[in-house]
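1. below are the sequence and a predicted model; questions follow.
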Amino acid sequence: MTALTLKPAVAPGPRADAIVIGVAKAGTGPVVAPGAEAVDQAYDGGLAGVLKTLGASGAEGELTKLPAPAGLDTPLVVAVGLGAEPEADAGYDAEALRRAAGVAARGLSGTKKAAFALPVDGPGALAAIAEGVLLGAYAFDAYKESPKDGEAKDGSGPLGEAVLLGGEEGEAGFQAAVDRATAIGEELNRARDLVNTPPNDLDPEAFAAVAQAAADEHGLTIEVLDEQALKDGGYGGILGVGGGSASTPRLVKLAYKHPEADKHLAYVGKGITYDSGGISLKPAGHNETMKCDMAGAAAVFAAVVAAARLGLKVNVTGWLALAENMPSGSATRPGDVLRMYSGKTVEVLNTDAEGRLVLADALWAASAEEPDAIVDVATLTGAMVLALGNRTFGIMANDDAFRTSLHEVAEESGEPAWQMPLPEHLRKGMDSPVADIANMGERMGGGLVAGLFLREFIGEGITWAHLDIAGPAFNEGGPFGYTPKGGTGTAVRTLVRLAEQTADGDLG
């Protein structure tokens, strides 16, 4: 993990292997952003012209490396694009800073130490840069050949240390901002690790063991229901999904409690450690990334641990509904009827609509504790990907104000999201002639149908929202900004920010 160090912005800067500066896009060409004054002076005030000659424009995500002149304690200057130059007296957008820092951190892979002299006009900007560095420097190399001398076989490896310039010594908030970014960044990256871990090494039992270790480390309370406990408790949804696998299911309850808290949030995560589709087997080409089907549980796990590390004055309980969905002689068949933990019966028309079944049991268990709000997170439907694409998750809720508040929280956190409805007319499509409800309804609007199904398992009077992260949870394309290829850790920052707002008395 990249180490962060905070230092005031003093010329000519600390000794480092590289120094990162920001460049904005203006009508006349690239403009050197605030924070890079000492670097610009070393070029006799002509750095913008040099960058323009090299073809740099300041566009977002653009990276330009050039040798440093005499007077700088570094051999390399790295100019990263921030996008359009803001209006006079307006600061740079936090997400632009976060993405720029991520691009630079990824571009400095293998570098031992780099200084970041990006624009800092307060703790918020510094926090965004710190987050971007930690998330952009992420690398998953656990299954690569053993590193030598701290580097990967190809000589790359993550950025070793990042010195953040601009946090003035003695000024309140700067160190706290870096500490917050560190806790969130490290836990988000742990969620990425879980998503990227091959399913032969991360089955439900192994995931539960990771949660147990985190509980021991951070003083969380944990309860793990194994297969027998699930049978004794009547968790028919989780058992039905996990029945076809040699790896037995688990329901993990991971709780952080603050002695002064007066609000309680419940986060519920879909944790299908591998999804073959079950008897309704997925077609060729759709199985290769299905290790990511536990990304919701990973996000919930990371958010609870982050809340504990930040010491937030709110109680947060995470429910991880863990199962592996496999076809076998003991697997649930299309046409089977499951009796859920709530007592409702569900006719299973498609075993590849399994996430809603494990979530239903966990949502009812979470409802029994009567929290102030429940938020579930799941890679639930391909329909949501068709609707919103690969970078935006959908938000559904049984309360319009809460849905709007969550959308604002997500956008503030740098996680693209969009509000989606729960049209009542789609509920009729899940009527079953043999059970209380079917797990499938109309094909069109399938993501909304799934949300309506989940709503059936929320306790009366409890505020609830559903985040369908099927699109952004796993990046199959090339890296961008601070987002790597593979697991992304989507929704962690939204959940943490919601917990922070709740701790501050604003649940939304």
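-> Sure, I can see it.

2. contacts, neighbours, all on C-alpha from now
-> OK.

3. what about Ala299, how many neighbours?
-> Look at Ala299: counted by other Cα atoms under 10 Å, it has 36 neighbours.

4. take this one as well and set it beside the first:
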Amino acid sequence: MIPTTELKLSAIAKDVRKAKSEALVIAVGQGGDGPVLLENPLSAKSAQALADALPLLGVTGAADEVHRLPGLPESGTDVLVLAGVGKLPPGNAVTIETLRRAAGSAVRQLAGVQSVALGLPAATVAEAAAVAEGAALGAYAFNEHRSRENDGRRPVAEATVLTPVAADKQLAKALKRASVLGRAVNATRSLVNQPPSHLYPESFAAAAAQMAKGLPVKVTVLDEDKLEKDGYGGLTGVGKGSMRPPRLVKVEYAPARAKAKLAFVGKGITFDSGGLSLKPAAGMMTMKCDMAGAAVVLNAVLAIAELGLPVKATAWLCLAENMPSGTASRPSDVLTMYGGKTVEVLNTDAEGRLVMADGLAAASEEHPDVLLDVATLTGAQMVALGSRVGAVMGEEGVRDAVKAAADRAGELFWPMPLPEELRSGLASQVADLSNMGDKYGGMLTAAIFLREFVGETAGVRIPWAHLDIAGPAFNEGSPHGYTPKEGTGVAVRTLVAYAEDVVARSA
């Protein structure tokens, strides 16, 4: 079983002492004339005294800034925590995502504290939900492989949101959603953080089946013999260099009276050495994260099932380990992909698109209304957009809908084009196409390659978009907001929000 962390969430409307928490978190922003204490549950007298003292305390209100002070008797907590929200807009009205990040940053930095009360501005259900979700995302730690767990690294276990809408029935639903999303994102992070010695195609498939227990989903696992028999040439071709054979895992949630059929395909390279086109040593150091796309689509479908959304959602996990050996695929080999198309392998380090091709072709056979794929696919994505912003490409309507869902979820994605002239770069002298294209625009060329394997319904290509998360899936820098170091779980919330938007549009 993949361990994860889960935050117990609740809400109260009035006396903070009823929360029985160890720490009270309130917000400070950066105003034009200095730090500004935002709306909080303190008495007017205490709030004014604290506001006057902020400059003397060295508090600036910068994002991710957290100051701990002794608790006030009126709060009933041992610690008062001042959490920065960053620069304030006119009127000091902070955005939903600002609240989400501030709550997540505070909870993340309060690891070692058992319980917190969150007294950030939360006058509406949407604001209270953002505070709860940020807290759920911030309460994460990965200590599974430490010889002795350090109690100081334990994440916060309980959080109470202080809000005047605590009794609103919609908030109860929002708190459940925040809890489900937090658990799904944290499970994705834990999968990504697993070392390749522990997470490989077979163990990943077993973990998926274990994580799905108790939910109304069906898990089907295709082993190496079935993949070979059925012609999954991408998965078998990439996986044959490893002693750990590939798997294709299908996770299906199919409620009665579903309003739409969604298919999610995820890249699951549990370790990427580059194969015979070997990466340099430094390039391998983070390659345990090359299965992030598969972790995302798995947990997105499990979250959709737990939330009971009226959509059929199917995740396809394309799992393989890309290793060099005497049995590995060679540059110039030709692979026959699932469905019959042939691909000349010019570079064995462009392997993700090969396993994804099989998954896209298989998912297309079920004729979903929309097909989305998620992958840590190209280094070119990071060249184009940096380490925090993902790319989304594909059919314009789907691409823009994914971007809108990401914006609502608070995840950073940017729409990118698919220039048709790049298709000619994939031409092969011996096969239907090659797995490498022109030197420039590698992210776009990779997406154009994937598009070749998206099927049709009634002669029309299935609406499709590709999410390249090579940069934002794995945080090599310092933690920030609700984002920890290493696995981030990015794109889970976007896929869930997309499914919710599909439901809303069909109402």
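-> Done, it's in. A quick note: this is a predicted structure, and the numbers were derived from the prediction, not measured.

5. so in the first structure, which helix runs the longest?
-> The longest helix of the first structure (DSSP state H) is helix 174-196.

6. now do the buried residues in that helix.
-> Buried residues in helix 174-196 of the first structure, defined by neighbour count with 16 or more other Cα atoms under 10 Å: 174-175, 177-196.

7. read off where stretch 14-32 of the first structure ends up in the second structure.
-> Taken onto the second structure by TM-score structural alignment, stretch 14-32 of the first structure occupies residues 19-37 there.

8. what about that stretch, how long is it end to end?
-> Start and end residues of stretch 19-37 of the second structure are separated by 22 Å (Cα to Cα, to the nearest Å).

9. where does the aligned residue in the second structure for Leu134 of the first structure sit: helix, strand or coil?
-> Aligning on TM-score structural alignment places Leu134 of the first structure opposite Ala136 in the second structure. Secondary structure for Ala136 of the second structure, judged by DSSP: H, G, I helix; E, B strand; the rest coil, is helix.

10. the counterpart of Ala42 of the first structure in the second structure: neighbour count?
-> With TM-score structural alignment as the criterion, Ala42 of the first structure lines up with Ser46 in the second structure. If you count neighbours by other Cα under 10 Å, Ser46 of the second structure ends up with 13.

11. sticking with Ser46 of the second structure, tell me its helix or strand.
-> Secondary structure assignment for Ser46 of the second structure, by DSSP states H and E: helix 44-57.

12. now that helix, how far from the chain's geometric center?
-> Relative to the centre of its chain, helix 44-57 of the second structure is centred 38 Å away, using Cα atoms, centre = their mean, to the nearest Å.

13. for stretch 373-389 of the second structure, same thing?
-> Counting by Cα atoms, centre = their mean, stretch 373-389 of the second structure is centred 13 Å from the centre of its parent chain.

14. cool, and stretch 67-81 of the second structure?
-> With Cα atoms, centre = their mean, you get 34 Å for stretch 67-81 of the second structure.

15. equivalent range in the first structure for that stretch?
-> Against the first structure, stretch 67-81 of the second structure falls on residues 64-78 (TM-score structural alignment).

16. measure the matching stretch end to end?
-> Per Cα to Cα, stretch 64-78 of the first structure runs 6 Å from first to last residue.

17. who touches Pro371 of the first structure in this structure?
-> 263-266, 462 (Cα atoms under 8 Å, 6 or more residues apart in numbering).

18. now, which of those residues sits nearest Gly29 of the first structure?
-> Leu265 (48.5 Å; Cα to Cα).

19. measure the closest one to Ile395 of the first structure for me?
-> For Leu265 of the first structure relative to Ile395 of the first structure (Cα to Cα), the value is 17 Å.

20. now Ala117 of the first structure
-> Going from Ala117 of the first structure to Ile395 of the first structure by Cα to Cα gives 36 Å.

21. please apply the same query to Glu408 of the first structure.
-> Distance, Glu408 of the first structure to Ile395 of the first structure, using Cα to Cα: 11 Å.

22. for Ala215 of the first structure, same thing?
-> Going from Ala215 of the first structure to Ile395 of the first structure by Cα to Cα gives 29 Å.

23. who's more crowded, the two?
-> The neighbour count for Ala215 of the first structure versus Ile395, taken as other Cα under 10 Å, is higher for Ile395 (25 against 20).

24. which bit of the first structure covers stretch 211-222 of the second structure?
-> Mapped onto the first structure using TM-score structural alignment, stretch 211-222 of the second structure covers residues 214-225.

25. report the contact partners of the aligned partner of Pro421 of the first structure in the second structure.
-> In the second structure, Pro421 of the first structure lines up with Pro417, judged by TM-score structural alignment. Applying Cα under 8 Å, 6+ apart, we find Pro417 of the second structure in contact with 393-394, 444.

26. could you rerun that using 6 Å?
-> By Cα atoms under 6 Å, 6 or more residues apart in numbering, Pro417 of the second structure lies in contact with nothing.

27. Thr77 of the second structure now?
-> So Thr77 of the second structure contacts 21-23, 71 (Cα under 6 Å, 6+ apart).

28. okay, it and Glu133 of the second structure: tell me how far apart.
-> Using Cα to Cα, Thr77 of the second structure is found at 22 Å from Glu133 of the second structure.

29. do the same with His198 of the second structure
-> From His198 of the second structure to Glu133 of the second structure the distance is 30 Å (Cα to Cα).
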